[in-house]
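Engineer: give the three-dimensional model of this entry:
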Amino acid sequence: MNRTEALDVVKESIAQVVPDADLAGLGLDDTFRDALEMDSLDFLSLVEILSERTGVRIDDEDTPHLTTLSGSADFLVTRTG
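Structural biologist: Sure thing, here's the model as predicted:
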């Protein structure tokens, strides 16, 4: 998976969890939990969807990498590469 594909997967997954999210206004380094007002259950759902869509196991200690679009994409590229 390359970075562009990873970003697409992350954005699509966020859209599943927060259907009315303004992803166009979300910067690569914006903390999306704050920007999109995601609660902890939303975030857990996002982690589960990312794991299912990519086949990547995401442990609790991995979640700090999943706070921004950029960090999430980098994490997925590293784990799928």
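
Engineer: rest of the way, CA atoms for contacts and neighbours
Structural biologist: Will do.

Engineer: next up, identify which helix or strand the spatially most central residue of the chain is on.
Structural biologist: Taking C-alpha atoms, centre = their mean, the centroid of the chain lies closest to Val10, which sits 4.1 Å from it. Val10 belongs to helix 3-17 when elements are defined using DSSP states H and E.

Engineer: which residues touch the residue nearest to the centre of the chain?
Structural biologist: Val10 makes contacts with Leu50, Leu69, Ser72, Ala73, as judged by C-alpha atoms under 8 Å, 6 or more residues apart in numbering.

Engineer: to compare against the first, here's another:
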Amino acid sequence: MTQVELEKALADALGRIAPDIDVADIDRDGDLREEFDIDSMDFLNLVTALSKQFSLSVPEKDYQSLGSFSAIITYLAEKTA
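Structural biologist: Predicted coordinates for the structure are as follows:
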């Protein structure tokens, strides 16, 4: 998948989790959970949605590396390559 496709998929998933998030306002390197007050259940829903969409298994040990928009994109790019 291309970077643009990954970013759109993540933006769409975030929009379902937190509809008030404007992707244009996201600090791509900032902590998504803090920036948009995403709780642990919403984060788990985000990871689950992305796992299903990309047919990936995302182990819990990887969650800590998925804190920012950029980090998630990097992770998805590596796993879908």
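
Engineer: show me the helices in structure 2, by range?
Structural biologist: Here structure 2 has its helices, by DSSP state H, at 3-17, 32-35, 40-54, 69-80.

Engineer: reformat the ones you listed as JSON lines; add distance to Asp62 of structure 2.
Structural biologist: Listed next are the helices of structure 2 as JSON lines, based on distance: least, C-alpha to C-alpha, whole Å:
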{"stretch": "helix 3-17", "distance to Asp62 of structure 2": "17"}
{"stretch": "helix 32-35", "distance to Asp62 of structure 2": "15"}
{"stretch": "helix 40-54", "distance to Asp62 of structure 2": "10"}
{"stretch": "helix 69-80", "distance to Asp62 of structure 2": "9"}
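
Engineer: between the ones you listed, which gets nearest to Glu60 of structure 2?
Structural biologist: Proximity to Glu60 of structure 2, assessed across the helices of structure 2 by C-alpha to C-alpha, is greatest for helix 40-54 (9.6 Å).

Engineer: need the residues that contact stretch 27-34 of structure 2.
Structural biologist: Contact partners of stretch 27-34 of structure 2, identified using C-alpha under 8 Å, 6+ apart, comprise Ile38, Asp39, Phe43, Gly67, Ser68, Phe69, Ser70, Ala71.

Engineer: find the nearest non-adjacent residue to the fifth one, please.
Structural biologist: To tie it back to what came earlier, the one meant is Ser68 of structure 2. Asp31 (4.8 Å; C-alpha to C-alpha, 6 or more residues apart in numbering).

Engineer: now do that neighbour against Asp39 of structure 2, distance only.
Structural biologist: Counting by C-alpha to C-alpha, to the nearest Å, the separation of Asp31 of structure 2 from Asp39 of structure 2 is 12 Å.
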